[in-house]
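**Student:** model the following, please.
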Amino acid sequence: MRIFPVLLVCLALATCSSHLLLPQVTTPAQPGLRDLSSVQLIAVSASNDSQAPTERAALLTGLLRDGLSLRGYREGSPVQLRAYYWLGLRREPVELSTDLPPPGLLGPYQSVHRLQEEHATLHLRLTDLQDQVLWEGQVDTGLSPAWDSDEQLHKASNALLQQVPMAR
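**Tutor:** Next up, the predicted model:
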């Protein structure tokens, strides 16, 4: 009979960790974006990053550089566009019922340590050199469990970059 609650918890965790990524375009492509393809990536720092900021920033920079190049944008001069990007992080405590013993092998660990689930919103804004917004979008993703956060960030950046108009 103890296996049934454990299976329910595993099913709930699997459902939470594999949510659909729904990118939102907050500013549709403006006509000025049509003929621009040379881009400069600019990271906007996030002060609430739990990972070493340089690790996640380096990963995110690489993902966006590769993704934008697949869409026809290239880094170089003369710069025609600026691509501002940032990651807004949120942490939520994982609530466990105090009436029942914690599920799974981590039971004693979970009863002593406060577990948190991490979520993020990836923002990307393309502007001209006068900082007029030519396109902007965002996507929400989970970053928990920590061992899978890089893969989840990769999926989120791909989903967002699919919304960016192709360069000519």
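**Student:** could you use CA atoms for every contact and neighbour count after this?
**Tutor:** OK.
**Student:** which parts of this protein are helices?
**Tutor:** 3-17, 53-70, 107-112, 149-161 (DSSP state H).
**Student:** could you identify which of those helices is most buried?
**Tutor:** helix 149-161 (a mean of 19; mean count of other Cα atoms under 10 Å).
**Student:** tally of neighbours for residue 49?
**Tutor:** 16 (other Cα atoms under 10 Å).
**Student:** who's in contact with the residue nearest to residue 78 when sequence neighbours are not counted?
**Tutor:** Counting by Cα to Cα, 6 or more residues apart in numbering, the nearest residue to residue 78 once its immediate chain neighbours are dropped is residue 38, at 6.9 Å. Going by Cα atoms under 8 Å, 6 or more residues apart in numbering, residue 38 touches 73-81.
**Student:** repeat for residue 137
**Tutor:** Contacts of residue 137 (Cα under 8 Å, 6+ apart): 23-27, 123-125, 160, 163.
**Student:** next: residue 157.
**Tutor:** 63-64, 67, 122, 139.
**Student:** how about a markdown table for those, with distance to residue 3 added?
**Tutor:** Formatted as a markdown table, the contacts of residue 157 follow (distance: Cα to Cα, whole Å):
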| residue | distance to residue 3 |
| --- | --- |
| 63 | 41 |
| 64 | 43 |
| 67 | 44 |
| 122 | 38 |
| 139 | 36 |
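**Student:** I have a second one here; can you model it like the first so I can compare?
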Amino acid sequence: MRVFLVLLLCLGLATCASHIPQAQILSPADASLAGRHSFELIDPQHSLAGEPPFPERYRQLPQLLRHGLSSRGYHESQQPQLRLYYWLAVQDGPLTFRVDVPPPNALGPYQAIHRLRDETGTLRLRLTDLDQRVLWEGLISTGLSPARDSAELLERAAQVLIDQIPQATP
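**Tutor:** All right, here's what the predicted structure looks like:
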């Protein structure tokens, strides 16, 4: 009986454990990033076509980015040396499974009737100089989606991605 309770407790804890999103560096830090520490945030509304996928999260992002960059030694300025572009997007695609799979895989017949979709939210950050040269760029995929929208999930993803930006050097 005790073994069953311990196993049940372990299963419950594993279910509650938070997933740490994995950041992907698209453009590693350029050498000219060194010595630059002032930035300006570029409003993504200028580059978006249509309605943003997460309007409430877009309002949350500037403060998260400012706070995260300040912890890395950067500061916002009216005469910036860097521009920070940021985007939230949703990658949405169908999940396909073979429907003619025999038991014990019971998902096949279920998939024949129900169409499952994979929605993955992504946050992309790009640091450029004033001439639009990319000095650093990263992307993080999260469980964030229109169905599972969460301020905490976005905060965790933004922090993991910002931690990949090199510390500002004087």
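**Student:** rewinding a little: show me which of the contacts of residue 157 of the first structure is closest to residue 154 of the first structure.
**Tutor:** Of all the contacts of residue 157 of the first structure, residue 63 has the smallest distance to residue 154 of the first structure: 6.7 Å, by Cα to Cα.
**Student:** and that closest one? What does it align with in the second structure?
**Tutor:** Mapped onto the second structure by TM-score structural alignment, residue 63 of the first structure lines up with residue 64.
**Student:** that match reaches residue 153, doesn't it?
**Tutor:** No. Under the criterion of Cα atoms under 8 Å, residue 64 of the second structure is not in contact with residue 153, lying 12.0 Å apart.
**Student:** residue 72 of the first structure is in contact with residue 37, isn't it?
**Tutor:** Yes. Residue 72 of the first structure is within contact range of residue 37, at 6.7 Å (criterion: Cα under 8 Å).
**Student:** common neighbours of those two, please.
**Tutor:** By Cα under 8 Å, 6+ apart, the residues touching both residue 72 of the first structure and residue 37 are 167-168.
**Student:** please say which of those two ends up with more neighbours.
**Tutor:** Neighbours of residue 72 of the first structure and residue 37, each counted by other Cα under 10 Å, are more numerous for residue 37; the result is 21 against 14.
**Student:** now do the contacts for residue 68 of the second structure.
**Tutor:** 158-159, 162-163.
**Student:** please tell me how far residue 88 of the first structure sits from residue 79 of the first structure.
**Tutor:** For residue 88 of the first structure, the distance to residue 79 of the first structure (Cα to Cα, to the nearest Å) stands at 26 Å.
**Student:** correction: the previous question concerned residue 146 of the first structure.
**Tutor:** For residue 146 of the first structure, the distance to residue 79 of the first structure equals 36 Å [Cα to Cα].
**Student:** give the contact list for residue 15 of the first structure.
**Tutor:** Residue 15 of the first structure neighbours (Cα under 8 Å, 6+ apart): none.
**Student:** save the helices of the first structure as JSON lines, and put in distance to residue 130 of the first structure too.
**Tutor:** Shown next, in JSON lines, are those (distance: least, Cα to Cα, whole Å):
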{"stretch": "helix 3-17", "distance to residue 130 of the first structure": "40"}
{"stretch": "helix 53-70", "distance to residue 130 of the first structure": "21"}
{"stretch": "helix 107-112", "distance to residue 130 of the first structure": "51"}
{"stretch": "helix 149-161", "distance to residue 130 of the first structure": "23"}
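**Student:** tell me which of the ones you listed sits nearest to residue 92 of the first structure.
**Tutor:** Of these, nearest to residue 92 of the first structure by Cα to Cα is helix 3-17, at 13.1 Å.
**Student:** the residue nearest to residue 78 of the first structure maps to what in the second structure?
**Tutor:** Residue 38 of the first structure maps onto residue 38 in the second structure, by TM-score structural alignment.
**Student:** quick one: contacts for residue 31 of the first structure?
**Tutor:** Applying Cα under 8 Å, 6+ apart, the residues contacting residue 31 of the first structure are residue 134.
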